[in-house]
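>>> prediction below, plus the sequence it came from.
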Amino acid sequence: MTYDALHVFDWIKARSGDNPVYIWGHSLGTGVATNLVRRLCERETPPDALILESPFTNIREEARSHPFSVIYRYFPGFDWFFLDPITTSGIKFANDENVKYISCSLLILHAEDDPVVPFHLGKKLYNIAATSRSFRDYKVQFIPFHTDLGYRHKYIYRSPELPRILREFLGKSEHEHHQ
């Protein structure tokens, strides 16, 4: 998927002129997004910003925290039967590792009542990114959405505050990126 995403990015970038290009990943797509942006930063062609909505740290922690795993995670052999095959097949989605190599502004959006990707995984990813040397010249921001709003896993887009949040963040990231 990263290979395809790289080609799409290059195609868009070639046609965008001086307009900024942002990468936005949601849920499992945050694994693809961080992998893509890591590769872009390694080749010194980063996007103008990365936005992660409902991200996790890595696929093992997400699978262990996922609601579907509740009845299985305490059985002996849970890791061996469920988690090990995921990682041995090459599926890592290691957001926690990828963010250490990303050099562009990062915005993380997460609802406190997310039942699919627990809020604490998004906050943990933010803490990793915020202390990473790769972000020392870039903005790293975490925006929580309170449980009372009911945005859960996929309704952050309904937030009337989202356009303002994006304007403020992207305005700052564009300024920082072009300094």
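All right, it came through fine. Numbering: from 1, shown residues only.
>>> contacts and neighbour counts: CA atoms only from here.
Fine.
>>> would you tell me which helix is longest in this structure?
When the chain is scanned for its longest helix (criterion: DSSP state H), the result is helix 162-177.
>>> can you list contacts of that one?
By CA atoms under 8 Å, 6 or more residues apart in numbering, the residues outside helix 162-177 that reach it are 20, 48, 49, 104, 105, 107, 137, 138, 139, 156.
>>> second one coming, line it up with the first:
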Amino acid sequence: MNYATRFIRNLGNPKVDGVKYLTRNFYIQVQKGVRIGVWHTLPHDLSALSKINDKKYERSTFEKAIIDHGHKVVIYCHGAFGYRGNIKSICVANKLASNNCHAIALDYRGFADSSGECDEEGFYDDLKVLYKYIYKLAPGRIYLWGHSMGGAIVTRVAADLGKEKKGPQGILLESCFTSAFDAFIYYPFNTAYRSFTYVYKYAAERTESYSVRMRNDEQILHVTCPITLVHAKDDWIIPFFMTQQLYILAKDSGKKVKMIIFNEELQLGHSDCIRAPEFQNILEHFLELNN
């Protein structure tokens, strides 16, 4: 888990950080002692209209913007080294807003200025509470996008919500692993220990014993909505074959799934699939923007 973002506190002015569209910073109380930080970025046409409103940053303004219009809502879940105000999250917010979608980005407990301690089950609860808040405003219009570790959170929550008949319209899994165990095994900074087989295996097993399982390979079988998988071949953090494995698992179980693997020549690495020339078309297909 990433604890470095705990020192990032100044997230109250998204515009200063590079968000191009009107964005509200707010907090949701998940449970006693756990309050998560959230950014809500308006679609570009609503952003322009709202800028002339004296109450443009009030909760009611943003909630009304979701309720009164048919724009789609995308909740973005960052990876283990991200937070809602880093470059990756801002690029996602700007991309979604430019496509006339609401962009919602959260920091899980223990990340950035969200209170509480990092905890896998807690991460799922954080997303569920946020999702259900948005669901009351926009049922049938919500999509989930998860990057790396965020993809594991998205997959599990989508599976759980599907059982409640309140699942998202689709999920986008970017640069995802099959499980936390597999991610640990192939993490590049652990290569020095691979020659010590027993030590390496013990450390990986301890990762799972501390409830850091994140079994995408299991949870994807229970997802009921369409799935889009994207990964770059030159991802040096999470090998792209893990996305291929997830695709096979989902396809063989009868899921509606699509996979796009980007070539090394594009130099997208672990975090920049959004820069691919064809990503706009992928996003439009994922969000059914032409329907």
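Sure thing, it's come through. A quick note: this is a predicted structure, and the numbers were derived from the prediction, not measured.
>>> put one on top of the other, what's the TM-score?
Here the TM-score for the pair of chains, by TM-score structural alignment, normalised by the length of structure 1, is 0.88; 168 aligned residues with a CA RMSD of 1.7 Å.
>>> roughly how far apart are the residue sitting furthest away from the middle of structure 1 and residue 143 of structure 1?
Ranked by distance from the centre of structure 1 (CA atoms, centre = their mean), the top residue is residue 76, with 31.2 Å. Distance of residue 76 of structure 1 to residue 143 of structure 1, computed by CA to CA, to the nearest Å: 37 Å.
>>> and residue 109 of structure 1, by the same measure?
For residue 109 of structure 1, the distance to residue 143 of structure 1 - CA to CA - is 5 Å.
>>> picking that back up, mind listing what's buried in the longest helix of structure 1?
169, 170, 173, 177 (16 or more other CA atoms under 10 Å).
>>> same check on stretch 126-146 of structure 2?
By neighbour count, with 16+ other CA under 10 Å as the criterion, the buried positions of stretch 126-146 of structure 2 are 126-131, 134-135, 137-139, 141-146.
>>> now intersect those residues with the helices, please.
Judged by DSSP H, helices contain the following of these: 126, 127, 128, 129, 130, 131, 134, 135, 137.
>>> the helices in structure 1, which residues?
Taking DSSP H as the criterion, structure 1 carries its helices at 2-15, 29-42, 59-65, 78, 84-88, 95-98, 119-130, 162-177.
>>> returning to that earlier point: now the contacts of helix 162-177 of structure 1: which count as buried?
The buried subset of the contacts of helix 162-177 of structure 1 - by 16+ other CA under 10 Å - is 48, 49, 104, 105, 107, 138, 139, 156.
>>> what's the counterpart of the last one in structure 2?
Put plainly, it is residue 156 of structure 1. Under the alignment defined by TM-score structural alignment, residue 156 of structure 1 is paired with residue 273 of structure 2.
>>> what residues are up against its match?
Contact analysis of residue 273 of structure 2 by CA under 8 Å, 6+ apart lists 174, 230, 231, 232, 262, 279.
>>> and the first one, how many neighbours?
Looking back up the chat, that one is residue 174 of structure 2. Other residues within reach of residue 174 of structure 2, judged by other CA atoms under 10 Å, total 27.
>>> which part of structure 1 matches stretch 181-194 of structure 2?
Counting by TM-score structural alignment, stretch 181-194 of structure 2 sits on residues 60-73 of structure 1.
>>> what's that stretch in contact with?
Outside stretch 60-73 of structure 1, the residues within contact range by CA under 8 Å, 6+ apart are 56, 78, 79, 83, 86, 87, 92, 115, 116, 117, 118, 121.
>>> for that stretch, the distance to its chain's centre please.
The chain centre lies 19 Å from the centre of stretch 60-73 of structure 1; the measure is CA atoms, centre = their mean, to the nearest Å.
>>> just stretch 104-117 of structure 1 next, same as before
Distance, centroid of stretch 104-117 of structure 1 to centroid of chain: 8 Å (CA atoms, centre = their mean).
>>> again, but for stretch 98-113 of structure 1
Put simply, stretch 98-113 of structure 1 sits 5 Å off its chain's centre (CA atoms, centre = their mean).
>>> which residue packs closest to the residue mapped onto residue 21 of structure 1 from structure 2, ignoring adjacent ones?
Using TM-score structural alignment, the partner of residue 21 of structure 1 in structure 2 is residue 142. Spatial nearest neighbour of residue 142 of structure 2, chain neighbours left out: residue 73 (4.8 Å); criterion: CA to CA, 6 or more residues apart in numbering.
>>> go ahead and confirm that neighbour touches residue 141.
Yes. Assessed by CA atoms under 8 Å, residue 73 of structure 2 is found in contact with residue 141 at 6.0 Å.
>>> residue 152 of structure 1: which of the helices of structure 1 is closest?
Nearest to residue 152 of structure 1, of all the helices of structure 1, is helix 119-130, at 9.7 Å by CA to CA.
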